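Q: Quick one, fold the following:
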Amino acid sequence: MSNVASTRQDLTGEVQRDVRATALPGRLEAIGRAFVEKSPARARAIRLATILMVDALVMFATFQLSLAILSNLKMSPTMYDLRFAAAFVGINLAVLFAIGTYRQSWRFVSVRDALRLSASLLVTSWLIWMVTVGLIIPQQMYRVMMTTFLTVDIPITVAALLGARVARRAFFQYLRSARLRQSAQARRRILLLGELDWARVMADLVPTDVQSGLEIVGVISFDGRDRRLQVGGLPILGSPDMLPQIVAELDRAGKRPVSLVVQESSERLDRQQILRIAAAAEQENLTVSRFRNPWTGPQPDKGDRLSIEKMPLAELLGRPEITVQHSYLERVVTGARIMVTGAGGTIGGELVRQLAYYRPAEIVLLDHAEYNLYAIELEAREKFPDVRFHAELCSIRQRAALWQVFERRRPEIVFHAAALKHVPMVEANPCAGVHTNVLGTRNVADAVCEFEARAMIQVSTDKAVNPVGLMGATKRLGELYCQALDLIGSCDPDSPRFLTVRFGNVLGSSGSLIPLFQHQIAAGKPLTVTHPDIERFFMTVQEAVLLILQSSARALETDSERGTIFVLDMGKPVKIVEIARRVIRMAGLRPDIDVPIKFIGLRPGEKLFEELFDTSEDKIESAIPGIFEAMPSPIPLEMLVEGFGQLARLIAAGDSRELMRLTHEMVAASASSRWAEILRRLAAESQDTVFMMPPRGPEPAPALPVSPPSMPRDVA
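A: Presented below is the predicted three-dimensional model:
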């Protein structure tokens, strides 16, 4: 106990001494700031008079010093006349004032400013001398003497003037650092990685923002050639390959950084280098960050101050982003009438933004959430004034209202992103989940058939693969219905296409993992992870939408095989606990020390590992780079229609238990279904028959129906 008390007394004494040492500079700065705010014109006049007086004293002193240095040189008697020295100083100051020298901040002087000052003093001094010896006091020119004098005097004068300004700048930096020491905010040490010009700017910029609490401890250049030199007063410590050694040296010096701030705009930093640097930084428990500048946009609760932000997590996942072939999209989307269901959601909103880029004739925004629909319509109209947008407030559950929208707008391509996606929420509300994800999807698909749209692209999820929970099962039934409709149109090239796109977790979407972790850190709570071994596939919302657009456009352009599901090659799954640790480091904190990680157990309907392909599906290569295709084993359409009718009756009765049982039973039936084989064989036989028979008319009749059997429109 005595040791603890002694340590506490030592710390208290250090804090008190630090406060006493910094209180006076803080009070002086506060007094100066108050005076400037009260009388800005008077403050400017006093500032100018002070600078002129200081510069006059400096010039007069350097004039006398130069005479003393050149005492052995034969000088004109005029040079020793105090009146000439005073006139010399006064006229130089007047010229400097006239050319605007005193209208700029000389605290941040550059080499260019120093050269300009030297040239001004040289020209003015020669003119003063020539006028003096030619008009005022006629005498010998003493060209050699005057040249020698100016050669000595001007460098000394420039050095003294700049030295005074450097001293003033150092004084203000001392005041800022004193104010930082007074504040209770902990200082966050950072390393800079980038071009030396950028590092020099950051060395000036960071100390000006006291509230950021940042302290730069060194610079890492890309090649490390300038190691052991300095830039902006900061040591150049080496290259990125030397990061472990650099961190160890800083740690021994008591200056261990918490973050590696990377120059974002450098041409010498590509994605692969970012991944290597991120891996090395993670080994050293460093956050990989970049500067968020005040001019890049508003920052909530931070005002216009400088801060650092994490690098996007997607850049650290270890796989390249997918690329898009614009020619396919332009041919499919440009000039078309597009509908996006769930347009106010994360995926739907990004679909609207990316589709609008290709100038469709119009985009119908359909959503049941009023504010979300208003927000995406407002954003879309502002960003894309040349595209027509129609906001339709409608739920996909409302079959009659949905069909009215289709009849009024007549979309050619429908992107179906409306769904209930949160696993625990659907598990707790089975009737709502089945109503939206199953019957709502059926409503949209049936409207596509009824109003002869060209295609429907359904957004699905990896949770639909071998589903355990109800949310995955509902999405699987949506897939099965669209697959059945796509397959049944095999014999009619004019029948609508029904395409399904499947991907994993979307980073940053509403209610997803990363926003939850960020909220928990902001609230000072531990990060909650369901299981130490749970892992997921991750992608960005931009990648998800690119996948949807790329696969659907290629499928429509190339008339791909019907019934397949498009799946993004997302690399290896990532453990959630590793994501949690990374998010903590990106916040400048230490996992399990500053922020604990709490394991809460798997939630209802949640799997430990996600899959991308069902046990009844065959994985095949796709012609689209970065995308696979799944060959389905679907359920006959008649069975789905009958089963969906039973689901609708159970929803109306509120029988949640039987509803869940029937939903999982229908999904399980697809594993033993041979309907796809039968359809393909019938389609092949039909084509062979048509080829062998002589033509009897303009077109042979299709062998299979191209639309779902008629159903009562009020079933759902």
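Q: For the rest of this, base every contact and every neighbour count on C-alpha atoms.
A: OK.
Q: Name all residues that make contact with S560.
A: R554 (Cα atoms under 8 Å, 6 or more residues apart in numbering).
Q: What is the three-state secondary structure of it?
A: Remark: S560 carries the secondary structure label coil [criterion: DSSP: H, G, I helix; E, B strand; the rest coil].
Q: Also this sequence, please, to line up against the first:
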Amino acid sequence: MAASIPPAQYDPFPADPLPDDPEEDEVQIATGAPLWAVLLHDMLTRPTGFPAPARFAALMLIDGALVLLTLLLVVLAIPGPVSAAFLDRPSLMLFFSMAAVFTLCLTGLYWRCWRFLSFGDCIMLSTAVAGSMAAAWGLCLIVSAKIRAVPLDVIGFALLHSALLLVAMIGARTIRRGLREFARAHIVPRGERHNILLLGELDWIRSLLEMLRADRTNSFHVVGALTFDGRDTRLQVAGVPVLGAPDKLSQITEALAAKGLKPESLVIRGDTTMPRRAFSRLVKLADQCDLTVAHARDLQRTKEGEPRIEIKHFELADLLGRPEVSLQRNVVERLIRGRRILVTGAGGTIGGELVRQIATFKPSAIVLLDHCEFNLYSIEMQVRDLFPDILCHPELCSIRERGSLDDVFRRREPEIVFHAAALKHVPIVECNPCEGAHTNVLGTRNVADAVCAHGALAMVQVSTDKAVNPVGVMGATKRLGELYCQALDLIGQCDPESPRFMTVRFGNVLGSSGSLVPLFQQQMAAGKPLTVTHPDMKRYFMTVAEAVQLILQSSARAMEAKIDRGTIFVLDMGEPIRIVDIARRMIRLAGLRPDIDVPIQFVGLRPGEKLYEELFDTTEEQLRSSIPGVIEASPCPVPLEKLVKAFADLSHLIAERDEEGVQDLMKELLRAPAQSTWARTLRELTREIDLVGKAANE
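A: Predicted structure coming up:
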């Protein structure tokens, strides 16, 4: 390993030429290491006690001796006029050697590191030897008449000597490297060996093997290699067998275990761009074989020398195992560009990502609304730093305060409103039903009413799968917010100029504040067990970027294609994933072993939680969508007048802190859609009005 030179000693223009090897870190010597190994290692490693010119001269002396010995060997082995010329004048041999070494010096041969001898180094050495031999034999032709008299003999003689010299010089460097590594192996303390498998291209596998072997302090032992296509099976790379493709990982692991070489980790290339589905499948295969998955760039050692793959901030999308949703930018740009946008809850995880993505479409202004001063300050600084050309208006306001909210709408006149403000933590809202209803129900009503009162074009509400057939307070409050927005959207069917109210529903957002992934990361970093509520609990997952792309794309397409009013948009998130599987996968992605390095504890369901989340209510009709990656739901809503009256009653119950009354009223309202035919009747009336209008025009 290359030494780290202290700044005070660093000289960018050294006076002395560089020797064969750069100075390297002091090697840790094992207790009781044999003296011969220590002396041999010190002799073959660059000795710091000798000046650079002396070491440089020693290298040239060694090569000069090789030139002289090989020349003498060829002279004695092949009698003839050329040999006679050298035997008659022994000084000519010395002259030849000096000329050859001088030419080798001019080629830069002694400025190269030969400790890691490679094919490229051998090519360079061959070129240097060819050049030096041409120069030396050319000078001999000039100074010796006997050699000049037999030019054809000289060509064969020179070729044989050059080949022998090249073998000798490569051999000397190889022996020097081998002896040094042999000595190093006897003086470096050996810890516990950790068997690993490598997966990648053969060239990368060979390079990584050389790096691992060059550092004898590493504790990783490569027991086999895998390739993605498995076509190089039964070959060997640098002495390591190629065992097949990842599909046969189970059989490969069993075969190695039978030989006492069971691997602990599967190591892939750190910069490999592997599709998310393929990576997820690889992780599952490794799980089944009790292997951790690591990137080569993450191979680390602690100060105590223990091999450990550091817990890192990996791509959370790797956990999903399905293709990520791609954003149709042209459609979204037509919705956002040049318009005034307001985002509630702008300082939160979803709200902040909404602001950042919206800013890329160059709106005329963004209004950042949040009730938390620090969150508002943080997102404002991000916008001003990343998008200095975007006009940004921070508004410290709670959506609970109807008067303050109306004032913001009056002053800023937003055209599109994205409503991301909400109380979302299930156990906390369950313990505080009045606060949850005040924010998620009445707050949503306040925003929607402000949209109607101040002439905005559309409002996009961010909802959750917990609003589907809710069993807890948080889900119930979000469902009532959905019903109010649906009712407002449907009532506008008779007026094409009325604002649109769209609801976007998705599952758990990986990495959002207070969600399970940051919690698991904190628990692992602290060395604590990962806490999971139930072994069978399943959830739908998506990334923050996916959630925001769904919001933008769905709202843009709904506005442009005039999708039926009241429609709910749901991301097609594939199959739900067990929480315990997410926990195990995170542990393995961190290079640790579930239930061994990091235990998993089951703590039981919390109030308001369900084992399984759903994406559609029992009263909703699931529809195919024209938006890629999105499913639509046709609602069975509650009449607007009924919601207006019930929300007024809810407001009085909240003011009186009647938690039981709040919960009873919400339950009663959620039972109403099951018997409601209001939406169907409203659509039929709208169609009749349209038919009458068309007939009148004709």
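Q: So for stretch 22-31 of structure 1, what gets flagged as buried?
A: Of all the residues in stretch 22-31 of structure 1, those buried under the rule 16 or more other Cα atoms under 10 Å are 22, 25-26.
Q: tell me which of those residues is nearest to L121 of structure 1?
A: When those are compared for distance to L121 of structure 1 (Cα to Cα), P25 comes out closest, at 35.2 Å.
Q: in the stretch 201-350 of structure 2, which spans are strands?
A: Counting by DSSP state E, counting those that start in this stretch, residue ranges of the strands within the stretch 201-350 of structure 2 are 220-226, 236-237, 240-244, 265-268, 292-295, 299-301, 307-309, 340-344.
Q: Mean distance between the first one and structure 1 after superposition?
A: Going back to what we said before, that points to strand 220-226 of structure 2. For strand 220-226 of structure 2, the mean distance to aligned residues of structure 1 following superposition is 3.1 Å (mean Cα distance after the TM-score superposition for structure 1).
Q: So which elements touch that strand?
A: Contact partners of strand 220-226 of structure 2 among helices and strands, from 3 or more Cα pairs under 8 Å, 6 or more residues apart in numbering; DSSP states H and E: strand 194-199, helix 202-214, strand 240-244.
Q: In the longest one, which residues are buried?
A: Neighbour counts using 16+ other Cα under 10 Å place 202, 205-206, 208-209 of helix 202-214 of structure 2 among the buried residues.
Q: And the helices and strands packed on strand 220-226 of structure 2: which comes nearest T686 of structure 2?
A: Once those are compared by Cα to Cα, strand 194-199 is nearest, at 61.8 Å.
Q: angle of that closest one against helix 202-214?
A: Interaxial angle of strand 194-199 of structure 2 relative to helix 202-214 (axes from the mean of the first three to the mean of the last three Cα atoms, to 10 degrees): 160 degrees.
Q: relative to strand 220-226, how tilted is strand 194-199 of structure 2?
A: 30 degrees.
Q: distance between strand 194-199 of structure 2 and the chain's centre?
A: Between the mean C-alpha point of strand 194-199 of structure 2 and the mean C-alpha point of its chain there is a distance of 21 Å (Cα atoms, centre = their mean, to the nearest Å).
Q: Mean per-residue distance, it versus structure 1.
A: Its aligned residues in structure 1 lie a mean 2.8 Å from strand 194-199 of structure 2 after superposition (mean Cα distance after the TM-score superposition for structure 1).
Q: So which elements touch that strand?
A: strand 220-226, strand 265-268.
Q: ok so, going back, turn the buried residues of stretch 22-31 of structure 1 into JSON lines, including distance to G163 of structure 1 and secondary structure.
A: Formatted as JSON lines, the entries for these read as follows, by distance: Cα to Cα, whole Å; DSSP: H, G, I helix; E, B strand; the rest coil:
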{"residue": "T22", "distance to G163 of structure 1": "25", "secondary structure": "helix"}
{"residue": "P25", "distance to G163 of structure 1": "21", "secondary structure": "helix"}
{"residue": "G26", "distance to G163 of structure 1": "24", "secondary structure": "helix"}
